[in-house]
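Colleague: Next come a sequence and a model predicted from it.
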Amino acid sequence: MVSHNIPKATAKRLPLYYRYLNILADSGKARVSSNELAEAVKVDSATIRRDFSYFGALGKRGYGYDVVNLLNFFKKTLNQDELTTVALVGVGNLGHALLHFNFQKTNNIRIGVAFDVDEKLVNTIEDKIPIYHMDNMKEQLSLQQIEIAILAVPADAAQAVADDLVDVGVKGILNFTPVRISVPDEVLVQNVDLANELQTLIYFLNQFGNK
């Protein structure tokens, strides 16, 4: 599990490193330098060395990093050797896309259950995932011992649903709504605002174009 003592920016880069190390391992490459990693993942080598330093001596000066050893280390650090089942709350347009995607490029995360209020969706199965009514959310999350949820409900329902998730013991929420939900300190929230990300991208493109 990722340590709470490392910076959030570093934690966000770890899956990126892990994915590329998988590619290297599959290709049979035995070792890699921080410069090679930097070129591949588009993160400067100094940042990579600093990120890795939070976990101790992962490489050797003049040799670089052993690909298999580094891959196994990050696999354990990111809990990639354990299956994590998450719940999807809200099966609208975005929710449907997430159901169909269902983390196809990872082997340790899957959406196991979904919830919605649309009677046309309730008690159906999509892509092998059962969809329950929101009224059954607390019961199902408790029975299945799910601690992570993806929140993709309308904005006006976000906080109320988040409160219900917290009440039933959910410890992590991936929030796709534009609302910044309030949760207790022990609950982790990762906000994904697609509109905000696009607006930021457009801003930087305009700044670049004006130079």
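Modeller: Alright, I've got the coordinates.
Colleague: all contacts plus neighbour counts: C-alpha atoms, from now on.
Modeller: Noted.
Colleague: Give the buried residues for the lengthiest helix in the chain.
Modeller: Counting by DSSP state H, the longest helix found in the chain is helix 8-27. Within helix 8-27, the residues scored as buried using 16 or more other CA atoms under 10 Å are 10-11, 14, 17-22, 24.
Colleague: Just the closest of the residues you listed to residue 187, please.
Modeller: residue 11 (16.8 Å; CA to CA).
Colleague: mind listing the strands for the protein?
Modeller: Taking DSSP state E as the criterion, the chain carries its strands at 31-32, 65-66, 84-89, 109-116, 124-126, 129-133, 148-151, 172-175, 188-191.
Colleague: can I get the ones you listed in CSV with mean neighbour count and distance to residue 100?
Modeller: Rendered in CSV, the data for these read as follows (neighbours: other CA atoms under 10 Å; distance: least, CA to CA, whole Å):
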stretch, mean neighbour count, distance to residue 100
strand 31-32, 18, 35
strand 65-66, 19, 36
strand 84-89, 22, 12
strand 109-116, 22, 10
strand 124-126, 13, 8
strand 129-133, 19, 10
strand 148-151, 23, 14
strand 172-175, 21, 17
strand 188-191, 16, 21
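Colleague: and here's the other structure:
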Amino acid sequence: MKNQVIPKATAKRLPLYYRYLKVLLDSGKKKVSSTELSEAVKVDSATIRRDFSYFGELGKRGYGYDVESLLDFFGKTLSEDRLTSVALIGVGNLGNALLKYGFHQNNNIRISAAFDVKEDLVGRIVDGIPVYPIEDMAEQIEQQQIEIAILTVPAAVAQDTTNQLIEAGIKGIMNFTPVRLTTPQAVQVQSVDLTNELQTLIYFLNHYTTEKQ
């Protein structure tokens, strides 16, 4: 791989490429062109070629890309060749749905521990995942060597919980709360605001009726 920083926009598209390459391999396809990828993933072919160029020579002009080699490369780039354990903080309606989502069925990500303050949830096994009291969070994160957490707690305690996660050694947080978290630069935060996304969709429907965005 070239010694350069990959743009975040490119990094966000890598899982999309990876998923489609898996579909191609499962269907028996041996090679694919950037044009074929473009039609499937709805990203223009010039962007795909530029994305791939950050990682060196992944294909040959006039031949395209070898599907199996490309899938293997992006699998390693996305750490799909090793198991990644994740902690879920907050087992409310959304947290419970995420426990049942089955991340492990599609890749090597698994929620290995969940945490909550509610006594009726603590000590239970939900879809094979133990629910611990929030007081045990730091200890379990250290013991299980977890570096990523999914945050689905109420907004009022989101920042305090985040501070505890950082102290426990968490390096990445997927934030499902509406709070804009304050973290050290070394801690990556990916915010998923479902209400904001829905409001944006409604706005697009009302104001962009003739041109697809």
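Modeller: Happy to help now that I have it. Nothing here was measured: the structure is a model prediction, and the numbers come from that model.
Colleague: follow-up on the earlier one: quick one, which of the strands of the first structure gets closest to residue 45 of the first structure.
Modeller: Among the strands of the first structure, strand 31-32 comes nearest to residue 45 of the first structure, with 11.8 Å by CA to CA.
Colleague: and that closest one, how far from the second structure on average?
Modeller: Here the mean offset of strand 31-32 of the first structure against the second structure after fitting is 0.3 Å, by mean CA distance after the TM-score superposition for the first structure.
Colleague: which other helices and strands contact that strand?
Modeller: Applying 3 or more CA pairs under 8 Å, 6 or more residues apart in numbering; DSSP states H and E, one finds that strand 31-32 of the first structure contacts strand 65-66.
Colleague: Tell me where the second structure has helices.
Modeller: So, for the second structure - with DSSP H - the helices run 8-26, 34-41, 45-53, 67-77, 93-99, 137-143, 158-167, 194-207.
Colleague: Serialize those to JSON lines and add fields for distance to residue 109 of the second structure.
Modeller: Shown next, in JSON lines, are these (distance: least, CA to CA, whole Å):
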{"stretch": "helix 8-26", "distance to residue 109 of the second structure": "13"}
{"stretch": "helix 34-41", "distance to residue 109 of the second structure": "22"}
{"stretch": "helix 45-53", "distance to residue 109 of the second structure": "24"}
{"stretch": "helix 67-77", "distance to residue 109 of the second structure": "12"}
{"stretch": "helix 93-99", "distance to residue 109 of the second structure": "12"}
{"stretch": "helix 137-143", "distance to residue 109 of the second structure": "16"}
{"stretch": "helix 158-167", "distance to residue 109 of the second structure": "19"}
{"stretch": "helix 194-207", "distance to residue 109 of the second structure": "22"}
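Colleague: List the residues that contact the residue nearest the centre of the first structure.
Modeller: With distances taken as CA atoms, centre = their mean, residue 174 lies nearest the centre of the first structure, 7.5 Å away. By CA atoms under 8 Å, 6 or more residues apart in numbering, residue 174 of the first structure lies in contact with 148-151, 189-192.
Colleague: how about 10 Å then?
Modeller: Counting by CA atoms under 10 Å, 6 or more residues apart in numbering, residue 174 of the first structure makes contact with 86, 88, 148-152, 188-192.
Colleague: and if you look at residue 39 of the second structure?
Modeller: By CA under 10 Å, 6+ apart, the contact list for residue 39 of the second structure reads residue 45.
Colleague: Could you report the separation of the residue nearest to the centre of the first structure from residue 199 of the first structure?
Modeller: From residue 174 of the first structure across to residue 199 of the first structure, the span is 20 Å (CA to CA, to the nearest Å).
Colleague: Over to residue 121 of the first structure?
Modeller: As judged by CA to CA, residue 121 of the first structure and residue 199 of the first structure stand 32 Å apart.
Colleague: Equivalent analysis for residue 182 of the first structure, please.
Modeller: Distance of residue 182 of the first structure to residue 199 of the first structure, computed by CA to CA: 24 Å.
Colleague: No more questions from me, cheers.
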